[in-house]
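Asks: sequence isn't available, so here's the structure alone:
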């Protein structure tokens, strides 16, 4: 849902750029922001790798993400995938470290 809203806002900005309301430099910045805001999918191995790199347990990661330990366990086993806010936070942790979200 967030991606849909982001796509709509990006399309509006593109129309403004097409009619000259937004200059090229601003449009390039908006393009970059829109691309960076999209969540990258998380594989089971990647989630486990992030957790191990940060030296935290499944329980600690679950607490940071406001999820259950069982959810994190299922993600790492590849049974389910993180969605929404949990996926966004995992992307932040992956790029900036656990300190960025605690």
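Replies: Now that the structure is in, tell me what you want to look at. Small disclaimer: the values here were computed from a predicted structure and weren't measured. Numbering: from 1, shown residues only.
Asks: going forward, measure contacts and count neighbours with C-alpha atoms only.
Replies: Fine.
Asks: run the chain-centre distance for whatever helix or strand residue 94 lives in.
Replies: Using DSSP states H and E, residue 94 maps to helix 84-96. Taking C-alpha atoms, centre = their mean, to the nearest Å, the mean C-alpha location of helix 84-96 is offset from the chain mean by 5 Å.
Asks: equivalent analysis for stretch 5-20, please.
Replies: 22 Å.
Asks: do the same with stretch 58-75
Replies: Stretch 58-75 sits 16 Å away from the centroid of its parent chain (C-alpha atoms, centre = their mean).
Asks: same question for stretch 37-44.
Replies: Using C-alpha atoms, centre = their mean, the offset of stretch 37-44 from its chain centre is 6 Å.
Asks: same deal with stretch 11-25?
Replies: Its chain's C-alpha centre and that of stretch 11-25 lie 26 Å apart, by C-alpha atoms, centre = their mean.
Asks: what's the answer for stretch 32-48, then?
Replies: With C-alpha atoms, centre = their mean, you get 5 Å for stretch 32-48.
Asks: second structure for comparison follows:
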């Protein structure tokens, strides 16, 4: 059985302050990105959404990439990307996480 670590009120205030500092330009992106899951807690991580084959194909086409180049960026095989786009397979694990990232921030997030 795993126990969920509760984020202290002090940590919550510090995280809010760090977010405000980042928003106002007092803290750079690299420093803010060093805040870890230990600080945030599991519930603050973005939830992975299922992605359909049509969405994957649309992402790839928006980026103007061939299946081969898209597969290379994701460290997948061309055949697997093809199966994902046709809906023969559903992405899971790291592939799903990368696809969610691309969906949210665009292909430049992983280039």
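Replies: Done, it's in. Note that the structure is a prediction, hence the values are computed from the model and not measured.
Asks: which residue numbers in structure 2 go with the helix holding residue 94 of structure 1?
Replies: Residues 93-105 of structure 2 are where helix 84-96 of structure 1 lands when matched by TM-score structural alignment.
Asks: beyond the longest helix along structure 2, next helix or strand please.
Replies: If you go by DSSP state H, structure 2 has its longest helix at helix 9-24. Going down the chain from helix 9-24 of structure 2, the next helix or strand is helix 29-33, by DSSP H and E.
Asks: show me what counts as buried in the next helix or strand after that following helix.
Replies: Next helix or strand after helix 29-33 of structure 2 toward the C-terminus (DSSP H and E): helix 37-40. Neighbour counts using 16 or more other C-alpha atoms under 10 Å place residue 39 of helix 37-40 of structure 2 among the buried residues.
Asks: name the helices or strands packed onto helix 37-40 of structure 2?
Replies: On a contact count with 3 or more C-alpha pairs under 8 Å, 6 or more residues apart in numbering; DSSP states H and E, helix 37-40 of structure 2 meets helix 9-24.
Asks: name the residues of the helix it packs on that are buried.
Replies: Buried, per 16+ other C-alpha under 10 Å, within helix 9-24 of structure 2: 15, 18, 22.
Asks: the counterpart of residue 49 of structure 2 in structure 1 is in what secondary structure piece?
Replies: Aligned against structure 1 by TM-score structural alignment, residue 49 of structure 2 finds its counterpart in residue 40. Counting by DSSP H and E, no helix or strand carries residue 40 of structure 1.
Asks: just residue 45 of structure 1 next, same as before
Replies: Going by DSSP H and E, residue 45 of structure 1 is in helix 44-53.
Asks: what lies in contact with the helix holding residue 94 of structure 1?
Replies: 39, 40, 41, 42, 47, 50, 65, 66, 67, 99, 100, 101 (C-alpha atoms under 8 Å, 6 or more residues apart in numbering).
Asks: wait, the fourth one touches residue 83, no?
Replies: This means residue 42 of structure 1. No: counting by C-alpha atoms under 8 Å, residue 42 of structure 1 stays clear of residue 83, with 9.5 Å between them.
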